[in-house]
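> sharing a sequence plus its predicted fold:
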Amino acid sequence: MNTERLLERFLEFVQIDTTARPEADSYPSSPGQLILGKRICEHLAAAGIEVRQDEHGIVWADLPANVDRDVPRVAFCAHLDTSPELPGAEVRPQVIRNYAGGDIPLPGSPERVIRFDETPALRQALGCTIITSDGTTLLGADDKSGVAAIVEAFTYLAEHPEIPHGPLRACFTCDEEIGHGVDHITAYKMDAVCCYTLDGVGTDTIDVETFSADEAKIVIEGVNVHPAIGKGKLVSALKAMASLVNRFPRNQLAPEATEGREGFLHPHRMEGTVERAELRILLRDFETGQLVRQAAMLERMISEVREEFPGIKVDFEVRKQYRNLRDGLKNEPRVVAFAEEALRALGRTPRRAIVRGGTDGSLLTEKGVPTPNLSSGQYTPHAFTEWACLEHIELAARWVVAIAQRWCDSEAAR
């Protein structure tokens, strides 16, 4: 692998603003995703790789097989967008080479520090190259570490035709962070026996389960009159919504109070006026059936607020987002097994994990393309203290190459 090239491209990618915009009615939801996709096309085309950006902004790249036997096509996927929860524009990366340990101050925001004692993963990065933002934005390693790893792996394979592999496909999606990553992808388009997303935290980890997920939207309409004459007439949508939010559990069924396989309800976005207020809620659980129970809990809370605030109108809807990829992976057991064997071939020890979130792989698996999620050298996503380790991104790229080789084995091709 070309480590400096990998770093250079990663730094280029994170400085392109690809923040997903949930309020947009276009795909992709932000123009920066198209810009990043174009740059990926230019990098891969320069390596002689067949690549195109389709009408939806999704980038597709293909490496033909270089062996004379039938080998199933394997795909790799990462997403171009970054989370809308924090700023993603004007990213100013900080590069720390030969990290010696200790706290990492973020220069643009002195009050924000990545604490060594509070960040166990930093111990695995001693002597490595660490990349952070300046603390005023996300870094964007979620998922530009995965993007950079796949681009480097495909470039490396193109430069080393002596490495045997079957047909390989790379797919770079848009708007994964707002649940639309694979809206325009079908199993027919992917045309692969399986896919691997590189969107995981850390190293050596294969995510084999995700949350099942829905999002609820609640709109409350109040009665707005001039406050000077509001007695007996004015009904505040804001106060009604505040009352609703106050009913959410705090010590259970909340992200700040759960871990492991525990699900939650998470009100994550609220806006409004006296006349109209809107609330968005994440529903999450590893067992899909629990989402129905969570929605029923919300309906009970809404009924209580209707009684408390006569005159309000409430609209409540729940939108399906993704489902646990666990069941789909059972249909093709080689997918996870070969990823583990490939990592062992690199002298590493694989670890299976569950992820308290979702990836494009959750939806791809549901569409018929088994897709576990691989770690890609990113850490603390969706936070100002997000960081990445260059050597761990490089390991992810090497893992892609090793997986390609494992699927090329004569036994795997049967």
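Cool, got the structure. Residues are numbered from 1 along each chain as shown.

> use CA for all of it now, contacts and neighbours both
Fine.

> let me see the contact set for the most centrally placed residue in the chain.
The chain has residue 359 as the residue nearest its centroid, 5.1 Å off, counting by Cα atoms, centre = their mean. By Cα atoms under 8 Å, 6 or more residues apart in numbering, the contact list for residue 359 reads 176, 197, 199, 210, 373.

> try it against this one:
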Amino acid sequence: MSAPENISNTVTDRFLRYTAIDTQSDPGSESCPSTEKQKNLGRLLVSELLEIGLSDAHLDDFGYVYATIPGNTDKEVPVICFCSHMDTSPDCSGENVKAIVHKNYQGQDIVLPDDQTQIISMKDHPDLKDQIGHDLITASGSTLLGADNKAGLAEIMDAANFLINHPEIKHGTIKILFTPDEEIGRGVDHVDIKKLGADFAYTIDGESAGTIENETFSADGVKVVIHGISAHPGFAKNKMESAIKIASAIVSQLPKETLSPESTSDLDGFIHPVSISGSVEEAEIEFIIRDFNTESLKSHEQILEQTVQQVLKAYPNSTYEFIVEEQYRNMKSVLDRYPNLTQLGIEAIERAGLKAKLQRIRGGTDGSRLSFMGLPCPNIFAGEHAFHSRQEWVSVQDMQKAVQTIVNLASIWEEKS
């Protein structure tokens, strides 16, 4: 049985409630969660899950929310988990978000009132052409919205509420997992896979309605530390070798027409400097290295290190450290072993009346790492657009379709078992 078209949705109210809570993560923090304020949303979610009737809902010390929707069938059905993350990106403020619902969008530019230079136009956001007649939610112009990934949270919560109140929809045991710190690459560092007890999972963290993703970048982080030579600037001739200038030269000599986020798309990988800091004596540059082909990461890193070495030829007394850290790997190598997982996701989307689109993510999700932790996990749309920016937006109707898709997935896994 598929989810009915006329679900009495709570998804919009939930989403607006969640966006009002600042949950920005902090890459400079070593704690988990990286910011305690993420637990404020976690506690609200637990309260709502308990109110729905999920008696085991709880928030652990690391900021993870776990809950179970008990199965209501006599069949043996694989245990499925639905997962979204609570944090918002550190790239843009998430404090004092003022969400605005724009009813019955008709293709016009949307000027955000708190900063009227922030204009959401169809020219810059071509996906808006599919939103005519929809109700769009934006922030007010001074913050991001938080649809990435509070839309996913609200959709899972609404689907859980529907399943509990409609026992005629048969399903196996469903697990719910809400994570902190996904935006800083640490979203599953402390997930208790054994306690979760799921066989397969779906992250609800994708963009356009109808999309399902079974392939991500593979990702490394690289830290380049430059050890320069300090000297008093008044007496520095032929002595000083400024680590700041060396670091700047390295960044300026990176490829620009290739291997750069600004000049790549589709299957292209890149080398991307994300921070630079330091002093004359020591400077540090942090990079993210991305490619769909895991082996290509090594060649990108070789290009980066060769650039460092070339620059340092002009600074004979300076040295460097080149530190590579694995971040996540392309989940396709795991998901290809479980084709049914993606296929049932496609069927669930199409039962919701959408055309399913299988595609890849030029990024990563919690599902990337969960897949390699023994929990195969493709990514399904949440409807979020222009994430990590003040022009972020989401469609109410797309969120409702995501709720239907989640309910359909629960039902389809029971049907096929």
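Yes, it's here. Being a predicted model, the structure only gives us computed values, none of them experimental.

> just to revisit the earlier point, so what does the residue nearest to the centre of structure 1 match up with in structure 2?
Correspondence of residue 359 of structure 1 to structure 2, assessed by TM-score structural alignment: residue 365.

> circling back to that earlier point, of all the contacts of residue 359 of structure 1, which two lie farthest apart?
The span of those, defined through Cα to Cα, is set by 176 and 210 at 14.4 Å.

> quick one, helices of structure 1?
Under the criterion DSSP state H, helices of structure 1 are mapped to 3-14, 31-46, 141-159, 187-190, 237-246, 289-308, 326-329, 334-345, 360-366, 390-408.

> got a markdown table for the ones you listed, with mean neighbour count and distance to residue 25 of structure 1 too?
A markdown table is the format used below for the helices of structure 1 (neighbours: other Cα atoms under 10 Å; distance: least, Cα to Cα, whole Å):
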| stretch | mean neighbour count | distance to residue 25 of structure 1 |
| --- | --- | --- |
| helix 3-14 | 19 | 24 |
| helix 31-46 | 19 | 13 |
| helix 141-159 | 26 | 22 |
| helix 187-190 | 14 | 23 |
| helix 237-246 | 19 | 26 |
| helix 289-308 | 15 | 26 |
| helix 326-329 | 20 | 30 |
| helix 334-345 | 19 | 35 |
| helix 360-366 | 26 | 20 |
| helix 390-408 | 24 | 33 |
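
> in JSON lines, list these along with distance to residue 168 of structure 1.
Shown next, in JSON lines, are the helices of structure 1 (distance: least, Cα to Cα, whole Å):
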{"stretch": "helix 3-14", "distance to residue 168 of structure 1": "20"}
{"stretch": "helix 31-46", "distance to residue 168 of structure 1": "14"}
{"stretch": "helix 141-159", "distance to residue 168 of structure 1": "9"}
{"stretch": "helix 187-190", "distance to residue 168 of structure 1": "11"}
{"stretch": "helix 237-246", "distance to residue 168 of structure 1": "48"}
{"stretch": "helix 289-308", "distance to residue 168 of structure 1": "36"}
{"stretch": "helix 326-329", "distance to residue 168 of structure 1": "20"}
{"stretch": "helix 334-345", "distance to residue 168 of structure 1": "14"}
{"stretch": "helix 360-366", "distance to residue 168 of structure 1": "17"}
{"stretch": "helix 390-408", "distance to residue 168 of structure 1": "7"}
